[in-house]
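> I need the structure of the sequence given here:
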Amino acid sequence: MTHLTYDIVGSFLRPEEIKTARKAFKDGTISKEELTKAEDLAIANLVEKEVSHGLKYVTDGELRRRWWHLDWLKEFDGFETKHFTKEINGTINEIELGTITGKVFYNKEKEHPEVQAWDYLHSLAQKYDGVIAKKCISGPNMIFIDHFLQLGNKETPYYGTDINVLIDDVAKAYQDAIQDFYNHGCRYLQIDDTSWTYLIDENFLKKVFSLGYTKSQILNWFQTVSTKALEGKPEDFFIATHFCKGNFKGNPLFHGFYDSVAPVIAEIPYDAFFVEYDDARSGSFEPWHVLKDKNAIFVAGLISTKNPKLEDHDFLKKRYEEAKAIVGDQIALSPQCGFASVEEGNCIDEETQWEKIDLLVSCSDFL
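The predicted model follows:
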């Protein structure tokens, strides 16, 4: 995988047949089995299209998910979600937040829907020569973000206030899940974790401080659990991470530069770092100079999935070269995020989505 040159983040706009099937299932007019069949067909069509557009690494577009993160985190015992309505950007939205309800662990004895989803994706990818399936899951920090910082809890029903034991259990749950995916043939895993960018946003930091925490304290939680989660991973398992500044229906959630978090993230032994850099909000590439001497790939997210305007090929080349001068030769190109972090999707159409993919692939001439 050290030859990675371009890739996608993972999610795709939901096709109409998926939207129709999910609504029918919610309304009780089709069964879970019928929904799964509709998802299977849509994912098979998506993978075929990904390959025909020149992608070497394919995903299932997260077409089975409502949320990019919670649908995965629900795989863990001791974690549940609460439903809310919240006004975001002038509209009322249905949201969920996760909460710790007991001992957190990954039950290796039961069947996991996300592993079954991986098995299906893997079977599709194997039909094409030179194509590798990538599984995307959300990262451990999101558990802490939701329970302690979003919901404002100071303790948990099982752990009380003992953060260290909780960190150990969450890390062990991820270790077991990672091994499970490996046992099912997965060799490329992407762990998405926007939690880092919560901590570069001054408005969110005010909430952190009001709850009695410090920024360095939360960063230590994140770095510790993320590092422990990767302990014992098989040597031939390529594990990347991705983070951006939030993506709710194409709208960013956080603002700020990466300077204070990049050195912390770079110490976590990921094989690749997908980082959002599609506009001036991200600042310079300089914070990532810390990766130059590490055996890891910096994946510059230069193509926007939320702005329908198509980027200029030569401008992307210029930005790519700017990043390369700082991070070194281990560099690749990608969009800054997925096209649909939630099932409603970003504010672009499918035609634009595939034009963005074609642009990405066309940039292989300078990668």
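
> hey, let's count contacts and neighbours off CA atoms from now on
Noted.

> Residues contacting stretch 101-110, please?
75-80, 156-159, 166, 169-170, 172-174, 176-177, 180 (Cα atoms under 8 Å, 6 or more residues apart in numbering).

> Narrow the residues you listed to those in strands?
In strands, defined here by DSSP state E, the members of these are 77, 78, 79, 80.

> what about the last one, how many residues close to it?
Residue crowding around residue 80 was assessed by other Cα atoms under 10 Å; the count is 17.

> what about it, distance to residue 189?
23 Å (Cα to Cα, to the nearest Å).

> before we move on, what about residue 288?
For residue 288, the distance to residue 189 (Cα to Cα) stands at 22 Å.

> Quick one: the strands in the stretch 251-367 of the chain, in order.
272-276, 297-303, 331-335 (DSSP state E, counting those that start in this stretch).

> Can you name the next helix or strand after the top strand by length along the chain?
In terms of residue count, the longest strand belonging to the chain (DSSP E) is strand 91-105. Toward the C-terminus, strand 91-105 is succeeded by helix 113-125 as the next helix or strand (DSSP states H and E).

> what about that following helix, distance to the chain center?
Distance of helix 113-125 from its chain centroid, counting by Cα atoms, centre = their mean, to the nearest Å, is 17 Å.

> what helices or strands is the next helix or strand after that helix leaning on?
Where DSSP H and E defines the elements, the next helix or strand beyond helix 113-125 is strand 132-133. Packing partners of strand 132-133 (3 or more Cα pairs under 8 Å, 6 or more residues apart in numbering; DSSP states H and E): strand 57-58, helix 113-125.

> Also this sequence, please, to line up against the first:
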Amino acid sequence: MDKSYSLAPDFSWFIFSPDETALYTLQTTDGGENWTQGLVEGHMGRLRYRKASYYTPDSGILVTSVNKTSEAAAIQEFLRDTQKLVYQSASKTFVEHYDEIMAGTFHGEIINEECDEKWRNEIMCQTAAYHYEIVGSFLRPEELKQAREQFEAGQITAEELKAIEDEAIRTLVAKQKAVGLKTISDGEFRRSYWHLDFFWGFKGIEHNVMDQGYLFHGEETRADSARLNGRIQYNPNHPVFEEYVFLTTIADGLPIRQSIPAPAQLLAELVRGSNEDRVNEVYPDREVLYQDIAKAYRETILALYELGCRDIKLDDCTWGMLVDKNFWETMTNGVYDTQQLQKLYLRLNNDAIADLPEDLHVTTHVCRGNYHSTWATSGGYEPIADTLLGNQDVAAFFLEFDDDRSGDFEPLRFVPAEKQVVLGLVTSKDGKLEGKDTLISRIKEASQYVPLERLSLSPQCGFASTEEGNILTEEEQWAKVSLVIDVANEVWGQKA
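Below is the predicted model of the structure:
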């Protein structure tokens, strides 16, 4: 080990694997005579949420490229001989520059002047945590919409449709990389709806068409739905698995976020209108239904984990419906007690994600409806904040705050200290760009309730929760994404 710089008695290097999937420590307690290695985080996509916990005032930082290994001796040998030892911060430097380091704007002293310049620049970008996110769905290109119409009309085969979907997703992923996103999705390009297609993939659930769609503000949705045709079971051939595997082949090592509708959302669909008749037939004991939903979800999530998925987002409109008393009473004819529903939805969601692997990052997104630039409900988070924000077992909450329908930030006081909040301040419903100063001011306002380091910025929802998409152009869509990144970089001092 090169000891041309001073070490504190207790000192740690932090080492990134070359594919950005793992973070290791190399630690000494005797001033560098002996070293031990440990795995800090097996999934780099989660670092932005827990960045501060990796550093102490007596630690150092090393950002380098190292082969994955469980042998501390191999890492020592690598560090002794490598030409890619780039940045270091000894304990004194760390204390002096603590604020810069925690903000991601300080990268230490260059101790190898001959290191390749391009490689150094790439590493500098990797060291900065980021505070910008995307909810998931993107506008479908016209050629994909046309292909779906042709498939429904029997003019092309399923294989031909899939080939067109594959190419559209390749193009989308390239655009996500180019704009600077650090977590990617397939844009939900293979789905007609953000939720129903996933439901149809379970055993025991079928596609049906109801007499009426959901009533949004000034518009009615298509009337497709999901109802029971047997007990709900995990399906090893669920389409989501093939979809995820395809995305891994084109992600180039970037973290993938897999969005799925929440278990509570499935229950809400199954008891919607006449669908509930099937529930009563198949599940005379509702307790068995709740157990089957949680079991099918949990097995599906674990199967995704086995395929390499480490980031799951549960999209959930049920909470957005509960905040609007008038909407809920209209939809249910006043049958349901919303307080009891809150407890039930919380239980369903938490049961489905209980005892999952520690390195599986689970978040949730709360929405008030997003269909063709219209919305379904209005109301602030206060009526559900204690239950949802205080008790749902997720690492982060994606919350829409793009207009007055979402209320103020005060309910964020219920968010536990270890959890993150992604502020959906940029609307995805139209193409008009928000003012940077306004967004920055609102982020600062939210930081009165959740510290700035635990906040991030995103659009309020996806750009196309259904294949119709919202009413804006693709150029306006990407301008919105760029705005989110630019504002986040300005607020948190990051490199995109």
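
> thinking again about what came up before, check the contacts of stretch 101-110 of the first structure for burial and list the buried ones.
75-80, 156, 159, 166, 169-170, 172-174, 176-177, 180 (16 or more other Cα atoms under 10 Å).

> Determine which two of the ones in strands among the contacts of stretch 101-110 of the first structure are furthest apart.
77 and 80 (8.1 Å; Cα to Cα).

> so which of the helices and strands packed on strand 132-133 of the first structure comes closest to residue 298 of the first structure?
strand 57-58 (16.6 Å).

> Give the aligned range of the closest one in the second structure.
Using TM-score structural alignment, the residues of the second structure aligned to strand 57-58 of the first structure are 183-184.

> which SS class is residue 347 of the second structure?
At residue 347 of the second structure the chain is in helix, as set by DSSP: H, G, I helix; E, B strand; the rest coil.

> mind checking what it lines up with in the first structure?
In the first structure, residue 347 of the second structure lands on residue 224 (TM-score structural alignment).

> do the same with residue 388 of the second structure
Checking TM-score structural alignment: residue 388 of the second structure goes with residue 265.

> try residue 429 of the second structure
For residue 429 of the second structure, the residue aligned by TM-score structural alignment is residue 306.

> Show the contacting residues for the residue nearest to that match when sequence neighbours are not counted.
Nearest residue to residue 306 of the first structure, sequence neighbours excluded (Cα to Cα, 6 or more residues apart in numbering): residue 250, at 4.7 Å. By Cα under 8 Å, 6+ apart, the contact list for residue 250 of the first structure reads 305, 306, 307, 339, 340, 345, 346, 347.

> Tell me the counterpart of residue 250 of the first structure in the second structure.
Match for residue 250 of the first structure (TM-score structural alignment): residue 373.

> now do residue 359 of the first structure
In the second structure, residue 359 of the first structure lands on residue 483 (TM-score structural alignment).

> That match and residue 406 of the second structure, how far apart?
21 Å.

> Residue 163 of the second structure too?
Taken as Cα to Cα, the span from residue 163 of the second structure to residue 406 of the second structure is 40 Å.

> Show me which of these two is the more surrounded one.
residue 406 (20 against 11).

> mind listing what the closest residue to the more buried one other than its chain neighbours touches?
In this structure, residue 406 of the second structure finds its nearest non-sequential neighbour in residue 380, 4.7 Å apart by Cα to Cα, 6+ apart. Applying Cα under 8 Å, 6+ apart to residue 380 of the second structure gives the contacts 323, 405, 406, 407, 408.

> With distance to residue 186 of the second structure as new columns, can those be given to me in JSON lines?
Below are these laid out as JSON lines (distance: Cα to Cα, whole Å):
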{"residue": "323", "distance to residue 186 of the second structure": "30"}
{"residue": "405", "distance to residue 186 of the second structure": "29"}
{"residue": "406", "distance to residue 186 of the second structure": "28"}
{"residue": "407", "distance to residue 186 of the second structure": "31"}
{"residue": "408", "distance to residue 186 of the second structure": "32"}
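
> List just the nearest of those to residue 93 of the second structure.
The closest of the contacts of residue 380 of the second structure, once distances to residue 93 of the second structure are taken by Cα to Cα, is residue 408, at 40.8 Å.

> I'd like to know how many residues surround the aligned residue in the first structure for that closest one.
In the first structure, the residue matched to residue 408 of the second structure (TM-score structural alignment) is residue 284. Counted with other Cα under 10 Å, residues neighbouring residue 284 of the first structure total 15.

> one step back: run through the residues that contact the match of residue 359 of the first structure.
433, 436.
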